[in-house]
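Colleague: Starting from these lines, generate the structure:
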Amino acid sequence: MTNNNLDEIVRRSLAIREKYHALETTHHGSEWTVEEDALAYLTDAGLVGRNIMSQQQRWPKANSQTELEHKLGENIWWLIVLADRTGIDINEALEKFLTKTENLLAG
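Modeller: This next block holds a predicted model:
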């Protein structure tokens, strides 16, 4: 994935989050806090685990590749949102992580 592709994914992700903020304000009188976003992310991360277990036939639920795919995408979306809301450039964070990890494993 090129940086331009990731930039576009970030732009689209943040636009979607703004629409959810509008719905939250309409239904609850305020936008979710960063903490509520983090909790929602953790909930979805747990669902990735359950969906993987199901896919691997280690959890008694009908396997749904579509549901797993959706939750994986949603988790990436949440990470982009959380990075933005905490003032972290997700492109830079990912680049730093990859470089540091590559360097650690190079030796």
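Colleague: When you work out contacts or count neighbours from here on, use the C-alpha atoms and nothing else.
Modeller: Fine.
Colleague: got the contact list for residue 79?
Modeller: Applying C-alpha atoms under 8 Å, 6 or more residues apart in numbering, one finds that residue 79 lies in contact with residue 41.
Colleague: let's see this one next to it:
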Amino acid sequence: MLPFTEKAVQIIKNIPAGYVMTYGQVAKAAGSPRGARQVVRILHSMSEKHHLPWHRIINAQGGISTPNDRDEKGHLQRDLLEAEGVEFGLDGKVDLSKYRWDPTIDPIISEH
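Modeller: Alright, predicted model coming up:
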């Protein structure tokens, strides 16, 4: 496994329940600020094998990235996040100021 991939997998595994990270945020934390598309590939190809909490990765606008609103995986992602206590606004987006996890800050997470 390449170093970037290894770091990204570890970061994704460590996202606590009830929090999210963006594709770009994971890429930057793993050492490649422009590697958001690589994070997409990692999630697509390694989520099952490495038991990644893929549902905790969202786009930079706080939304679920699916081809359209009727996408079954998008509904599943939202359901999984809501089950962890993540709330969506009326615009269908997550408030990143409330739910974004930053692995560079103390890993002890306070309540929402």
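Colleague: Now the TM-score, please.
Modeller: Scored against TM-score structural alignment, normalised by the length of structure 1, the superposed chains reach a TM-score of 0.25; 42 aligned residues with a C-alpha RMSD of 4.0 Å.
Colleague: Tell me where structure 1 has strands.
Modeller: Assignment of strands within structure 1 using DSSP state E yields no ranges at all.
Colleague: Grab the longest helix from it for me.
Modeller: helix 3-28 (DSSP state H).
Colleague: helices or strands up against that helix?
Modeller: helix 65-85, helix 90-106 (3 or more C-alpha pairs under 8 Å, 6 or more residues apart in numbering; DSSP states H and E).
Colleague: max-length helix in structure 2?
Modeller: Among the elements of type helix in structure 2, defined by DSSP H, the one spanning the most residues is helix 36-50.
Colleague: Name the residues of that one that are buried.
Modeller: By neighbour count with 16 or more other C-alpha atoms under 10 Å, helix 36-50 of structure 2 contains the buried residues 36, 38, 39, 40, 42, 43, 47.
Colleague: which strands and helices sit next to it?
Modeller: Helix 36-50 of structure 2 makes packing contacts with helix 3-13, helix 23-29 when contacts are defined by 3+ C-alpha pairs under 8 Å, 6+ apart.
Colleague: make it 10 Å
Modeller: Using 3 or more C-alpha pairs under 10 Å, 6 or more residues apart in numbering; DSSP states H and E, the elements in contact with helix 36-50 of structure 2 are helix 3-13, helix 23-29, strand 57-58.
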